[in-house]
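Novice: what's the 3D shape of this:
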Amino acid sequence: MNHVSGIYAALLTPFHEDQSIHKEALQQLVARMIDNGVHGLFALGTNGEFHTLTPQEKCEVATIVLKEAKGKVPVMLGVGGNYTGEVIQLAKQFEQLGATMFSVITPFFMPPNQSELANYFEDIANATKVPIFLYNIPSKTGVSIDPLTVARLAKHPNIYGIKDSSGDLQLIQSYIRHTQEEDFVVFAGTDSLILKTLQEGGGGAVAATANALPKLVSSIFTHFKNGQLEEAEKAQAQLQPLRDTFSLSTIPASLKKVVELSGIPVGPPRRPVQPVDSKALRQIETMMRTYRAEGVLDE
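Specialist: Sure, this is the predicted structure:
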């Protein structure tokens, strides 16, 4: 499945002020991503606030994204959770909606050992015909998938890749090295490592920054594939001011404010996470003025 490659936008989940899902804003967001050249969409991930959504709401988001993207770009849907049966049940619901690719995060709160992790992913892969990607984000889950565990899982015919959000390039290199004999794709899940992952032999990235800068983020992949390394490096560097704003608030409040100011009413994060404060807002507005002056802000 090496045709799974490029930049997948890690979609935000828009909300109204009353915290209900803003369907129209989600439709607008998907359309903007596709119009500005992303190669795929990833819904119901960390920046999509999956952990705050009910199963019914997840199905609502999945339905909208699949409908808007059908025939244009592939869609990866997050189905992970803490209980294997719960994940399988959601995966089967998504199958009925027409899902073609799943992302499965490691369980969290009570971190499993490597043997338990392998069994978890294999049980899910055995229960669905839809290809799955592993999702490693140890800073949020308290557990990291070991390269040897990934090597074992890469041999499963229904496990096609991994999205790594550890921020550790050496770990990404190890994943690539341990799976190079398999038809297995390694994606960066940390936006600062998109180009480096491609240079190491990775297939692309799932990028949160694409919500605000889809054309710029996608160009990193395109420039790299065209052998335009200098242009790819420049595009990669231009992401940093946006990434710097993420530390001003709890994820994904800053990114939501950037996207909202660029014209799509993605609304507030889900409580208890709060919108950005006035100080953070001023810094975000300064960053956006700079991006507009450089002509890279997609609106």
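Novice: can we go C-alpha only for contacts and neighbour counts from here?
Specialist: Noted.
Novice: Break down the stretch 101-250 of the chain into its helices, ranges please.
Specialist: Shown for the stretch 101-250 of the chain, the helices assigned by DSSP state H, counting those that start in this stretch span residues 114-127, 138-141, 147-153, 169-178, 194-200, 214-225, 229-238, 240-245.
Novice: Could you look over the ones you listed and pick the most buried one?
Specialist: Comparing the helices of the stretch 101-250 of the chain by mean neighbour count (mean count of other CA atoms under 10 Å), helix 214-225 ranks first with a mean of 22.
Novice: which secondary structure elements does that helix contact?
Specialist: Counting contacts by 3 or more CA pairs under 8 Å, 6 or more residues apart in numbering; DSSP states H and E, helix 214-225 is packed against strand 6-10, helix 194-200, helix 229-238.
Novice: where's Phe42, which helix or strand?
Specialist: Assigning secondary structure by DSSP states H and E places Phe42 in strand 40-43.
Novice: Alongside the first, I'd like the structure of this one:
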Amino acid sequence: MIKGSLVALVTPMDADGAIQWDALDRLVDWHIAEGTDGIVAVGTTGESATLDLDEHIAVIKRVVDRACGRIPVIAGTGANSTAEAIELTEKSAAIGADAALIVTPYYNKPPQEGLFRHYKAIAEAVDLPIIAYNVPGRTGVDMLPATVARLAQVPNIVGVKEAKGEMARVRELLALGLGPTFALYSGDDATARESILLGFHGDISVTANVAPEAMHQMCAAALAGDSARAAELDAPLQALHRDLFVEPNPLPVKWALARMGRIGEGLRLPLVPLATSCESTVTAALAEAGIQI
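Specialist: Next up, the predicted model:
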């Protein structure tokens, strides 16, 4: 089981939308040096929706190759087509990913039975550990705890990332008693500390893109049960947890990384650059966390 701070890595791009391979290499090296516990490559923060299949797999392979076993790499392989998700997961397994993070199908809004069968079909088709990902605010579908409990009984399904952002949901998942081998990850930085202190195993984090060492230390303190130290470390990050979502993710975090000199300015339509009116908000959040741009 991978524990701690797992970065939901951005995909660096030039102004024309071309992938910045050198910048991607540097991000991987930086996260390893800063103590990040795992990298999610081409998850939703990595703009998976705008990369074609070949690009998608190429970015995952580049991260796997650059990490070279120094840090676990989790491939984002979600799709609203079960067949496409299986293909992405198969290809990710073949290039050496350690696990797959699979977001719930978006737009088509399957019922709970459809969600169960979607993940079960992928798990049965591919021999790779699978982490389900629930983010109803982006997908339009909410995977309920009862469905997570069913999925936990399926071989290869080893965890869930829960990003509803509600502590009531965190407590519901913990109350299922899924056991020590089924991983529970926060997908909401603002509630990650409290979730880990209650029994979650880590945080798949947007904030870690800009504050990797601080997020690693905070998660480590929470995993150790040191609530006072975790709170102390988390306090300067609270504005980032909030304001990196002042516009839809990943607009603010990519703007911040560009100002930090770590990536270029690129996004792909329909995403557009961070609104000028939001720049001071993100700048202030970075400053509160001790990050100068």
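Novice: What does the TM-score come to for these two?
Specialist: The TM-score (TM-score structural alignment, normalised by the length of the second structure) is 0.95; 293 aligned residues with a CA RMSD of 1.7 Å.
Novice: related to what we said a few turns ago, can you list the helices and strands packed on helix 214-225 of the first structure in CSV and add distance to Ile105 of the first structure?
Specialist: Shown next, in CSV, are these (distance: least, CA to CA, whole Å):
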stretch, distance to Ile105 of the first structure
strand 6-10, 14
helix 194-200, 20
helix 229-238, 26
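Novice: Now check the second structure for the residue matching Ile105 of the first structure.
Specialist: In the second structure, the residue equivalent to Ile105 of the first structure is Val103, according to TM-score structural alignment.
Novice: I misspoke; the intended subject was Asn36 of the first structure.
Specialist: Aligning on TM-score structural alignment places Asn36 of the first structure opposite Glu34 in the second structure.
Novice: hang on, that match packs against Gln217?
Specialist: No. Assessed by CA atoms under 8 Å, Glu34 of the second structure is found out of contact with Gln217, at 9.7 Å.
Novice: Relative to Val266 of the first structure, how far out is the alignment partner in the first structure of Leu251 of the second structure?
Specialist: Matched by TM-score structural alignment, Leu251 of the second structure corresponds to Ala253 in the first structure. According to CA to CA, to the nearest Å, Ala253 of the first structure stands 10 Å off from Val266 of the first structure.
Novice: just Ala25 of the first structure next, same as before
Specialist: Using CA to CA, Ala25 of the first structure is found at 6 Å from Val266 of the first structure.
Novice: more crowded one of the two?
Specialist: Taking other CA atoms under 10 Å, Ala25 of the first structure and Val266 do not tie; Val266 has more neighbours (27 against 20).
Novice: What segments of the stretch 1-150 of the first structure are strands?
Specialist: For the stretch 1-150 of the first structure, the strands defined by DSSP state E, counting those that start in this stretch occupy 6-10, 40-43, 75-78, 102-105, 132-136.
Novice: out of everything not next to it in sequence, what's closest to the counterpart of Gln240 of the first structure in the second structure?
Specialist: Using TM-score structural alignment, the equivalent of Gln240 of the first structure in the second structure is Gln238. Nearest non-adjacent residue to Gln238 of the second structure, counting by CA to CA, 6 or more residues apart in numbering: Ala190, 6.6 Å away.
Novice: Translate that neighbour into the numbering of the first structure.
Specialist: Aligned by TM-score structural alignment, Ala190 of the second structure pairs with Ser192 of the first structure.
Novice: Kindly report the same for Leu115 of the second structure.
Specialist: Under the alignment (TM-score structural alignment), Leu115 of the second structure maps onto Leu117 of the first structure.
Novice: ok, its match to Glu182 of the first structure distance?
Specialist: Using CA to CA, Leu117 of the first structure is found at 20 Å from Glu182 of the first structure.
Novice: What's the match for Ala154 of the first structure in the second structure?
Specialist: When the second structure is aligned by TM-score structural alignment, Ala154 of the first structure is paired with Ala152.
Novice: from memory its match sits against Leu173, does it?
Specialist: No. If you go by CA under 8 Å, Ala152 of the second structure and Leu173 don't touch, sitting 11.3 Å apart.
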